[in-house]
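**Student:** need a 3D model of the following:
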Amino acid sequence: MIKKITLAASLAWLAAGCQSTAQMGDATMELLGSWHIEQVYDRPVIDYSPAKLVFEADGKLTGNNSCNNFFGSFTQDGANLSLTPSGATRKACVDALMDQEARVVDAMPKVKAAKEQQGKLLFLDADGNTIMILSRL
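**Tutor:** Just a heads-up that it's a prediction; the model follows:
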């Protein structure tokens, strides 16, 4: 009887481990593509803002900080995520967009993890705080 319970528990544990790995792999695939930035820190982005991130399969990261286009790279290992912006255009925009862009630029290097919640992509800092919320374009 004990052997059957131990075997059943072991199989359940193994199945849960396999399921977790599949979810991590699915998370990687779900990240790829274009995402509209909806919120940075505790402030929503300006209506009709062009702020977006584009994740490509080769690890390239491009997008728009709110006013300027940028490029860089990203790495993902399961839920762990690192964004590395490398360069950007240098256009001037209205003050509200420039302020929003400064928040986006400040937040991107602080991203340490990502999770999907209710169809949104949440970026988390090292303490687990949500610092950006995105939706698929």
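
**Student:** contacts and neighbour counts: CA atoms only from here.
**Tutor:** OK.

**Student:** part of a strand, is residue 16?
**Tutor:** No - the assignment for residue 16 (DSSP: H, G, I helix; E, B strand; the rest coil) gives helix, which keeps it out of a strand.

**Student:** from residue 26, how far off is it?
**Tutor:** For residue 16, the distance to residue 26 equals 15 Å [Cα to Cα, to the nearest Å].

**Student:** what do you get for residue 18?
**Tutor:** The spacing between residue 18 and residue 26, counted by Cα to Cα, is 12 Å.

**Student:** one more: residue 9?
**Tutor:** Separation of residue 9 from residue 26 (Cα to Cα) stands at 26 Å.

**Student:** in the protein, which spans are strands?
**Tutor:** Using DSSP state E, the strands found in the chain span residues 33-40, 43-44, 52-55, 60-64, 69-77, 80-88, 113-117, 120-124, 130-136.

**Student:** what's the third one in contact with?
**Tutor:** Contacting residues not belonging to strand 52-55 are listed as 31-37, 61-66, 74 [Cα atoms under 8 Å, 6 or more residues apart in numbering].

**Student:** filter those residues down to the buried ones, ChimeraX style.
**Tutor:** Command for ChimeraX, covering only those of the contacts of strand 52-55 found buried under the criterion 16 or more other Cα atoms under 10 Å:
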select :31,32,34,35,36,37,61,62,63,64,65,66,74
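
**Student:** could you also give me the structure for this second sequence? I'd like to compare it with the first:
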Amino acid sequence: MNRMKKIGAFFAVGLLLVGCEAGKKPAQSASTQQPVNLRGTQWTLEEIGGKPVIEHSKVTVAFLEAGRVSVNGSCNRFMGPAEMSGDKIKLGPSWQEQR
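**Tutor:** Modelled structure (predicted):
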């Protein structure tokens, strides 16, 4: 039981620290950069959370001209609307196609 209390305490402290960090605003850089226009570009996913994607699996994300996004994986494809504003991307409902 004592071990469970310690685990609970560590978890609570971790949540508290994360909550405190979430409220901080990032420091402004001396040179304010303009957001990059992603329309008409295609990106290849290489890693997620610092870990490489599945070997021999190519995942691409294409930002199409008509305000749509297309995500292609080894055997699936997702497509839907994408609204880009500043440094944010808002994805709408998507549909999936299996190959």
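
**Student:** would TSV of the contacts of strand 52-55 of the first structure with distance to residue 4 of the first structure be doable?
**Tutor:** Compiled in TSV, the contacts of strand 52-55 of the first structure are given as follows (distance: Cα to Cα, whole Å):
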residue	distance to residue 4 of the first structure
31	41
32	43
33	46
34	49
35	48
36	51
37	51
61	50
62	53
63	54
64	57
65	57
66	59
74	46
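
**Student:** nearest to residue 43 of the first structure among the contacts of strand 52-55 of the first structure?
**Tutor:** Distance ranking of the contacts of strand 52-55 of the first structure against residue 43 of the first structure, using Cα to Cα, places residue 37 first at 11.0 Å.

**Student:** give me the neighbour count for residue 120 of the first structure.
**Tutor:** One way to gauge burial is a neighbour count; for residue 120 of the first structure, by other Cα atoms under 10 Å, it gives 15.

**Student:** please pull up the equivalent of residue 103 of the first structure in the second structure.
**Tutor:** Taking TM-score structural alignment, residue 103 of the first structure has no aligned residue in the second structure.

**Student:** and residue 103 of the first structure, how far is that from residue 66 of the first structure?
**Tutor:** Here residue 103 of the first structure is placed at a distance of 10 Å from residue 66 of the first structure (Cα to Cα).

**Student:** wait, residue 58 of the second structure touches residue 73, no?
**Tutor:** Yes - using Cα atoms under 8 Å, residue 58 of the second structure is in contact with residue 73, at 6.0 Å.

**Student:** what do the two both touch?
**Tutor:** By Cα under 8 Å, 6+ apart, no residue touches both residue 58 of the second structure and residue 73.

**Student:** for residue 58 of the second structure, what is the corresponding residue in the first structure?
**Tutor:** With TM-score structural alignment as the criterion, residue 58 of the second structure lines up with residue 50 in the first structure.

**Student:** separation between that match and residue 63 of the first structure?
**Tutor:** Residue 50 of the first structure is 9 Å from residue 63 of the first structure, where distance means Cα to Cα.

**Student:** please apply the same query to residue 132 of the first structure.
**Tutor:** Taken as Cα to Cα, the spacing of residue 132 of the first structure relative to residue 63 of the first structure amounts to 15 Å.

**Student:** one more: residue 51 of the first structure?
**Tutor:** Distance of residue 51 of the first structure to residue 63 of the first structure, computed by Cα to Cα: 7 Å.

**Student:** with residue 80 of the first structure instead?
**Tutor:** Relative to residue 63 of the first structure, residue 80 of the first structure is positioned 20 Å away (criterion: Cα to Cα).
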